[in-house]
Structures are given as structure tokens and as C-alpha cells.
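K.L.:
fold the following.
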Amino acid sequence: MIVGCNSQPNFKPNLNKSVSEATHETKPLFDVGYSDLNGDGLKDALVLLKGSNWCGSGGCSFMVFENLGSHYKLVSQSSITSPPISVANSETNGWKNLIVWTGNIGSVLMKFNGKTYPYNPSLEPVASKSQQLGSQLILKN
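P.N.:
Model (predicted):
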């Protein structure tokens, strides 16, 4: 279910086109939520892919697209991710930290390393209760 899906200011780039290019599928299935992750005033897209090509027993592929105004640019792709997906109040290297659910671990904190978010969330630290309470829910079950 999509939660943090606020409308974009003025111009909204074609997210479907960007996701299609990233997945090499003509009509990929996905859920999306929006949040300004890098503080530039544009809402970036948090995309959770759906379907047997992208999901397994541990979760689904998760992508973050930066809104550049005219188009979305793929910034990050992660594996084994499930909702809930939240944006933390904290940030690392100029981007908001993300809290995602993964496998049997639960909610983990994913930090931006300057180029991307981690590929495998199951290797990241468990998100503390205070990090979870202060976060903005973007995608939920």
C-alpha cells in the first residue's frame, strides 16, 4: 500500500519510463512512495518492484530514483526488501537514511554512502526504536 505519495510540485517526470529503463521491462509492476531524500526540494521516488522476476522469499528488489526535474535517475538498487519502508529524520552524506524491512531480521537502517544505498539490507544494523518512531512511513504492507 502506498502511503507517502504526495503530489509533485509543478512538473512530474515520467517515473514509469525510468523504472522500465532500469528493469528492462516494458510494464514493470511496482509500488511507489515519494520523499525529498537529498534536500533539493524535489520528491524522489522509492520504488518497490513486484512480481516473480523481482521478489523471492526474502523480499523484493527496491530502487531509489533521484528526481532531477526533467527525469528520474536511478541512484540505488537493493535486494530482499519488504514494506514497511520509512524515511528516517537522520541523514548520511546529504541523503536521508532509510528504514526497510528485510527477511527474518526486521527493520534495518540503510545509510547513503555518497553514491548509493546498500545493496543487501540484511547486512545493515537493526533500526532502533527511536529511529523508527521518528521516521516518515512511505510504503506499508
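
K.L.:
for the rest of this, base every contact and every neighbour count on C-alpha atoms.
P.N.:
Noted.

K.L.:
where does Val100 sit relative to Asn14, distance-wise?
P.N.:
25 Å (C-alpha to C-alpha, to the nearest Å).

K.L.:
these two: who's more crowded?
P.N.:
Val100 (25 against 12; other C-alpha atoms under 10 Å).

K.L.:
give the contact list for that one.
P.N.:
81-86, 106-110, 121 (C-alpha atoms under 8 Å, 6 or more residues apart in numbering).

K.L.:
next, the second sequence, to be compared with the first:
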Amino acid sequence: MKHSIISLGLLASIGLTGCIEPNALSSKSSNFITSRLQSAKSTAYGKKAKKFDKPAYIKESIKQYLESHKASAEDSPFTTEYIDLNGDNVKDALTLLSGVRFCGSGGCTMLIHQGVGNKKFKLISVTNLVKIPITINDTKTKGWRDITVQYASNILFSKKIILRFDGKGYPSNAAKEPRANDSNISGEKLTFLQTGT
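P.N.:
Next comes the predicted model:
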């Protein structure tokens, strides 16, 4: 009986905690809840995203690329994901452009920048006709991880394509690359959920 009363008391206190106004929480509790919400937000497709300070350098490089194609960030939204492609412990950047200038029925344009340290980047590849999801495979070619993308050959049909590093960069046209075998695709899936990052 004593255990039942204690259990009921615990359940009641847990239930009441959910009814407390956020302003009534102590800063410690508030910080805990905020950190849990951020953790939940950063978890996509079962993997926790690593925190990375998104530098202005990448945005400046993307802006220059857009301007060279008579476009701007306002009419050409973009999303950048950061991941180490060549195993040098420096994050590289994959940027998916969108908007009518850089997307068609087959896919959109993807920029790949190599991280060169001190939060600076060098553009090494521009690949057209890319669709998500994009998987950074565990397999490598010439020291760089293979990348699996989607390519839509028509409105109803898309196929997985594997992009391999050729020593200088990744292929410029996904449509011309070999089809990926599902059994060879394993690695980190990039979601490109937020634009302009």
C-alpha cells in the first residue's frame, strides 16, 4: 500500500511538471529542456548531427558562384551540409542549389567545396542533375568518399547514381555516371533540410 501511494505521488508530480508554465521553471530546468529540444532537432534519420560553426567563407564562395551565373541568393536558395570527404579531419561542404536557374526535371546543381583549414573552402566540383537523398558512402575512390545521388531521367522514374572522385573533383553531370547498386550504398545520408545555410 505504501509503495502504491509513493508511486501515485511520483506519477502525479511528473504529470504536474508537464503543466508548469515555461516561465515558472528554474533556469536549470529551462536549460535542460532547451538542450533536449535542440538535441531532438539535430537528430535526423537516426543520426545526431555534429555541431559545426558555419563560416562566412562558404557563403561568400557560393555568392560568387551565383553571381558568375547572373543569379543571387534571393532567387536561388541553397542548402549546405558539412562532412569530411577525404579523411583529413577537415570538414568539406556540399551545397545544393535550388530555384529555376539551377534546377530542372532531372535535378539541381550541387557544389562541392574542399575544406582547406581555418574555416576556408576551395570549390572543386560542380555537378548537375542531382536530387536528394544524397548518401556519403563508406567506399572511397582516390582517397575521397563516393557519393550516391538521385537522378530523374523522366518525371516518373529516378535512379541512384554513384559519383566518384577522379583525382581533381567529382563528375560534372550525374546523368552520365554509372548506376549505383543498392547493396553498395552505405554511409551517411544528407538531408539538406534548411535553406541558406
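
K.L.:
give me the TM-score for this pair.
P.N.:
For this chain pair, the superposition-based TM-score is 0.86 by TM-score structural alignment, normalised by the length of structure 1; 137 aligned residues with a C-alpha RMSD of 2.1 Å.

K.L.:
switch the contacts of Val100 of structure 1 over to CSV; also include neighbour count and distance to Asn38 of structure 1.
P.N.:
As requested, those are exported to CSV (neighbours: other C-alpha atoms under 10 Å; distance: C-alpha to C-alpha, whole Å):
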residue, neighbour count, distance to Asn38 of structure 1
Thr81, 28, 21
Ser82, 23, 22
Pro83, 20, 21
Pro84, 18, 21
Ile85, 28, 17
Ser86, 27, 15
Gly106, 16, 25
Ser107, 27, 22
Val108, 23, 20
Leu109, 23, 17
Met110, 28, 14
Pro121, 24, 20
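
K.L.:
which of these fall within strands?
P.N.:
Using DSSP state E, the subset of these located in strands is 81-86, 106-110.

K.L.:
tell me the counterpart of Ile85 of structure 1 in structure 2.
P.N.:
In structure 2, the residue matched to Ile85 of structure 1 (TM-score structural alignment) is Ile134.

K.L.:
nearest spatial neighbour of that match, skipping sequence neighbours?
P.N.:
Excluding its sequence neighbours, the residue lying closest to Ile134 of structure 2 (C-alpha to C-alpha, 6 or more residues apart in numbering) is Val149, at 4.7 Å.

K.L.:
what do we get in structure 1 for the one you found?
P.N.:
Matched to structure 1 by TM-score structural alignment, Val149 of structure 2 sits across from Val100.

K.L.:
break down structure 1 into its helices, ranges please.
P.N.:
Under the criterion DSSP state H, structure 1 contains helices at 15-23, 129-133.

K.L.:
quick one: closest of those helices to Ile2 of structure 1.
P.N.:
When the helices of structure 1 are compared by C-alpha to C-alpha, helix 15-23 sits nearest Ile2 of structure 1, at 15.1 Å.

K.L.:
contacts for the closest one next, please.
P.N.:
Taking C-alpha under 8 Å, 6+ apart as the rule, helix 15-23 of structure 1 contacts 26-28, 45, 71-74.

K.L.:
swap the cut-off to 7 Å and go again
P.N.:
Outside helix 15-23 of structure 1, the residues that touch it by C-alpha atoms under 7 Å, 6 or more residues apart in numbering are 26-28, 72.

K.L.:
write the PyMOL selection for whichever of these are buried.
P.N.:
Here is the PyMOL command that selects the buried residues among the contacts of helix 15-23 of structure 1 (16 or more other C-alpha atoms under 10 Å):
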select buried, resi 28+72
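
K.L.:
show me which of the contacts of helix 15-23 of structure 1 is closest to Met63 of structure 1.
P.N.:
Once C-alpha to C-alpha is applied, the member of the contacts of helix 15-23 of structure 1 that ends up nearest Met63 of structure 1 is Tyr72, at 11.3 Å.

K.L.:
what residue of structure 2 matches up with that closest one?
P.N.:
Checking TM-score structural alignment: Tyr72 of structure 1 goes with Phe121.

K.L.:
ok, now Thr116 of structure 1?
P.N.:
So, by TM-score structural alignment, Thr116 of structure 1 is matched to Gly169.

K.L.:
lovely, talk soon.
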